[in-house]
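Q: Show me how the following folds:
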Amino acid sequence: MNRSKGLPDDGYALIVDGQVKTEFMTREGAEAGARDLKRRFPILQIRLYDAEAKRAEQIA
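A: Okay, here's the model as predicted:
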């Protein structure tokens, strides 16, 4: 993990309300985690960060 930015150098991460919370090795695992979290706490803003592409997408 790149500690200066808080974002992982590889894999995927869930960004919850602007903070990196959980890292995953696979996109499928990250998406499942994001969907579960959003289902339980719909008010949270959740983004899925892809370290290889260096981009994050909003989870609706």
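Q: Please make it C-alpha for all contacts and neighbour counts, starting now.
A: OK.
Q: hey, where'd the helices end up in this structure?
A: 27-40 (DSSP state H).
Q: And the residue nearest the centre of it?
A: Central residue of the chain (C-alpha atoms, centre = their mean): residue 14, 1.6 Å from the mean position.
Q: Is it correct that it is in contact with residue 27?
A: No: the criterion here is C-alpha atoms under 8 Å, and residue 14 misses it with residue 27 at 10.5 Å.
Q: I'd like the structure of this one too, to check against the first:
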Amino acid sequence: MIAATRELPAAGYAPEVDGRLKAEFTTRLRQAGGEELKRRFPMLRIRIYDAQTHAREEI
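A: Just a heads-up that it's a prediction; the model follows:
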């Protein structure tokens, strides 16, 4: 079975959990969603992808 791959967003931000993009947002959600998710599940690798700079930031 082949997993579907998501394309990188052209604008905005996207949370990435264990290497998989989950959604696209127009505003940065690091403080609200990413840190809460990391606190609940510390074993996950959570990063925020910034489409403008094409960079990922580790949480």
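Q: Quick check: TM-score for this pair?
A: TM-score for the superposed chains, counting by TM-score structural alignment, normalised by the length of the second structure: 0.80, backed by 54 aligned residues with a C-alpha RMSD of 1.5 Å.
Q: which residues sit in contact with the residue nearest to the centre of the first structure?
A: If a contact means C-alpha atoms under 8 Å, 6 or more residues apart in numbering, then residue 14 of the first structure has 20, 21, 22, 23, 30, 34, 46, 47, 48, 49 as its contacts.
Q: Give me the subset of the residues you listed lying in strands.
A: 20, 21, 22, 23, 46, 47, 48, 49 (DSSP state E).
Q: what's the neighbour count on the residue mapped onto the fifth one from the second structure?
A: Per TM-score structural alignment, the equivalent position to residue 46 of the first structure in the second structure is residue 46. Taking other C-alpha atoms under 10 Å as the neighbour definition, residue 46 of the second structure ends up with a count of 24.
Q: Grab the nearest non-local neighbour of residue 46 of the second structure.
A: Distances taken as C-alpha to C-alpha, 6 or more residues apart in numbering place residue 17 nearest to residue 46 of the second structure, at 4.7 Å, with adjacent residues excluded.
Q: Any figure for the gap between the one you found and residue 26 of the second structure?
A: 18 Å (C-alpha to C-alpha, to the nearest Å).
Q: follow-up on the earlier one: of the contacts of residue 14 of the first structure, buried ones?
A: 20, 23, 30, 34, 46, 47, 48, 49 (16 or more other C-alpha atoms under 10 Å).
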